[in-house]
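Peer 1: my questions concern the predicted model and sequence given below.
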Amino acid sequence: MPRPVLPPSFCSWRALAAVAAVSLLATALVLLGRLDVLAPGRVVPVLVYGVALGVICALAVCVCRALLSRLSVRAAWLGGWLIVVLTTLGISYGVGVVGSVHGVGPGPNGLGLFMLQSVLATGVVTVALFRYLFIRAQWRAEMLAQADARVQALQARIRPHFLFNSLNTIASLIHDDPASAERATEDLADLFHGSMRRADKSIPLSDELELARKYLAMEKRRLGERLAVKWSMDGLPDNAMVLPMVLQPLLENAVGHGIGPRADGGEIQVFGRVEGQNLVITISNPLAPPRDHAGAGMALRNIRSRLDLAHGPRASLLTNRDGNRFYAVLTVPHVKDPGR
């Protein structure tokens, strides 16, 4: 079920830049129909007025974001529109009065018409903008809900097989190594608890890496010397945030399709580094004999879909074969943990 779609707060510089661009375009379209009666020297001031009015209205919505967040969805969108209209009313009155005092405004007789035109234009543009933002946010919420459902479906598909192997491993350790059996049980509980996180809520990279290590530790108990793991993650910052369950499916593919089918096993290599404003994590495993890799394709498609929804073109998951190894290269923006 998609979550309620609330209006944006307009508190980021990207949102303000988008509002400025929309205001400039809307003002320019209005001016095109009035060039025959508008003095050439007033074109630039009107454009500046339109852009400044749009940005100030967006800032007004940003200031009132706490109030709007406490309202119902319908009331929040209507409240945002009313804030824009009232802000336009006040700004247009002030600009009209000050402009008239300096001889460049509408004058006392034209002040009311100037305010009405400003309010009508801003109100109509805001309705169109809010409609677009609502549809876009609703689509995004639906896509996130579908991505979350796909994560749960993928985990439901993987859990029985992984759970069966893990329980067999724990059972084999109970008599010979009770301490290891206890640690394995705790790791299994942590893994299943981590898989229940919401798919669209980022978590610290350290938490994701901890779950990944526990997963590989569980598989190491089962596969023994057939599984070797090489970690090289010192180059990654401690304050990075990532989507949950982006590494474990890649490691599951590496174990299931690269280690399991090989009688002699092999080594999984996990490397992390920073490239500019991005984090790059590469997971490599040996190639196994050709077999059905449908499960691997499902996991890769799911991760790519979630990355696209969360980060757009700034994130990617690329795969490649080089010699006797398979590589999955995950690239995500370096989003810092706000608590650090």
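Peer 2: Yep, it's here.
Peer 1: all contacts plus neighbour counts: C-alpha atoms, from now on.
Peer 2: Noted.
Peer 1: all helices of the chain, in order?
Peer 2: Taking DSSP state H as the criterion, the chain carries its helices at 13-32, 43-63, 65-69, 73-101, 107-176, 178-194, 205-223, 248-253, 294-311.
Peer 1: show me what the third one is packed up against.
Peer 2: Yep, that's helix 65-69 we're talking about. Judged by 3 or more CA pairs under 8 Å, 6 or more residues apart in numbering; DSSP states H and E, helix 65-69 is in contact with helix 73-101.
Peer 1: what residues of the helix it packs on count as buried?
Peer 2: Buried residues in helix 73-101, defined by neighbour count with 16 or more other CA atoms under 10 Å: 76-81, 83-85, 87-89, 91-93, 95-97, 100.
Peer 1: go on, stretch 209-220?
Peer 2: Quick answer for stretch 209-220 (16+ other CA under 10 Å): 209, 211-220.
Peer 1: and stretch 27-34, by the same measure?
Peer 2: Buried, per 16+ other CA under 10 Å, within stretch 27-34: 27-28, 31.
Peer 1: now swap in stretch 155-169 and tell me
Peer 2: Quick answer for stretch 155-169 (16+ other CA under 10 Å): 155, 162, 166, 169.
Peer 1: in TSV, list these along with distance to Gln138.
Peer 2: Formatted as TSV, the buried residues of stretch 155-169 follow (distance: CA to CA, whole Å):
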residue	distance to Gln138
Gln155	26
Phe162	35
Ser166	40
Thr169	45
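Peer 1: go through those residues and name the one nearest Asn302.
Peer 2: Of all the buried residues of stretch 155-169, Asn302 sits closest to Gln155, with 11.3 Å by CA to CA.
Peer 1: presented hereafter is structure B, for comparison with structure A:
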Amino acid sequence: MSDVQVTSANLPMAKALNAGLRKSMQDDPKVLLMGEDIGPLGGVFRVTEGLHAEFGENRVLDTPLAEAGIIGTAIGLAMRGYRPVCEIQFDGFVFPGFNQITTQLARMRNRHEGGVSMPVVIRIPYGGHIGSIEHHQESPETYFTHTPGLRVVSPSNPHDAYWMMQEAIASNDPVIFFEPKSRYWPKGEVDFTESGVPLHSSRVVRSGTDVTVVGHGAMISVLLQAADIAATEGISIEVIDLRSLSPVDYGPILTSVAKTGRLVVAQEASGFVSLGSEIAATVTERAFYSLEAPVLRVSGFDTPFPPAAVETHFLPSPDRVLEAVDRALSY
């Protein structure tokens, strides 16, 4: 058997998440996984595939179809020194566990004045672009970014997925980990030796000079497509991946806006009272004299996530992003 250590690999995000979970479980016997069908089946999206066979049923637990029970049990386990990682099978299924998350999990450390740690990770496959049915395509991140006591993150590529999962599990605060399900299978290079940036850092993924565009999760692919199209028309777009939705790392965003003078914020979620609204307001407050145009937002519409047949009309496309870029440049 070769002793050569693999330092990188070209993996889909689902496999990168699997590798991150495996590494955390190998490093810490107190890490365990809980969720519906995550055992021998490996989860609906196969993110936990093979982990039940490797670590056994005491560390990869198939649970009843009861999200409130999953979260409540995880809270008790965390209080006893474990680091549970809960899978919510689909985004729309998180709401039966919403009470446990917002009134118990998020408040426990504050309630005990920091005397109790809550190292719980809640994995949520989220977002559209997969042509699914009601309750299987949602973008509920704003509910959790609005809730004090929770950390909220979302990777956009396999490398970040691998490292951010391990960093989330190592956190002593609860982390809501949103996984863009439409990005589970496109491959990307994963460097197993270095994460690049810390968990709660945003990052410039494409440099530009004319307009800054900001997004997270599956939107980064859309924004990069828009930037490619804009480049053929002589427009230079700088793309920033938020990565962390709470807290938001505004440093790279403000630095970019100081350079470009314009900002477009894009998200799949509905726009009213959203993460995009908060970023627009904060940048307006903190970078007002750098702005040469209003901060513009591109989002899903203020309706429930639609049936699969019309989801392309609801979700922001490169064309909708470019329309906002054109408006920003017209001021």
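Peer 2: Good, I have the coordinates. Not measured: the values here are computed from a predicted model.
Peer 1: let me see the TM-score of these two.
Peer 2: Remark: TM-score between the superposed chains equals 0.24 [TM-score structural alignment, normalised by the length of the second structure]; 139 aligned residues with a CA RMSD of 6.9 Å.
Peer 1: circling back: between the buried residues of stretch 27-34 of the first structure, which sits nearest Thr185 of the first structure?
Peer 2: Once CA to CA is applied, the member of the buried residues of stretch 27-34 of the first structure that ends up nearest Thr185 of the first structure is Thr27, at 64.5 Å.
Peer 1: distance of that closest one relative to Asn165 of the first structure?
Peer 2: Going from Thr27 of the first structure to Asn165 of the first structure by CA to CA, to the nearest Å gives 65 Å.
Peer 1: hang on, the earlier thing: tell me which of the helices of the first structure lies nearest to Ala240 of the first structure.
Peer 2: That would be, of the helices of the first structure and by CA to CA, helix 205-223, which comes in at 5.5 Å.
Peer 1: and the angle for the closest one with helix 107-176?
Peer 2: Taking axes from the mean of the first three to the mean of the last three CA atoms, to 10 degrees, one finds helix 205-223 of the first structure and helix 107-176 inclined to each other by 30 degrees.
Peer 1: and helix 205-223 of the first structure, what does it pack onto?
Peer 2: helix 107-176, helix 178-194, strand 227-232, strand 240-242, helix 248-253.
Peer 1: turn those into CSV, including distance to Arg321 of the first structure.
Peer 2: CSV is the format used below for these (distance: least, CA to CA, whole Å):
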stretch, distance to Arg321 of the first structure
helix 107-176, 24
helix 178-194, 29
strand 227-232, 19
strand 240-242, 25
helix 248-253, 14
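Peer 1: nearest to Ala58 of the first structure, of those?
Peer 2: Per CA to CA, nearest to Ala58 of the first structure of these: helix 107-176, 10.1 Å.
Peer 1: which of the buried residues of stretch 27-34 of the first structure sits closest to Val242 of the first structure?
Peer 2: Thr27 (40.3 Å).
Peer 1: ok, that closest one touching Gly50?
Peer 2: Yes: using CA atoms under 8 Å, Thr27 of the first structure is in contact with Gly50, at 5.7 Å.
Peer 1: for Phe271 of the first structure, see how far away Lys230 of the first structure is.
Peer 2: 8 Å.
Peer 1: between these two, which is the more surrounded one?
Peer 2: Phe271 (17 against 12; other CA atoms under 10 Å).
Peer 1: roughly how far does the more buried one sit from Ile283 of the first structure?
Peer 2: From Phe271 of the first structure to Ile283 of the first structure the distance is 7 Å (CA to CA).
Peer 1: same check, this time on His311 of the first structure
Peer 2: 21 Å.
Peer 1: compare the two (neighbour count), which wins?
Peer 2: Higher neighbour count among His311 of the first structure and Ile283: Ile283, with 22 against 12, using other CA under 10 Å.
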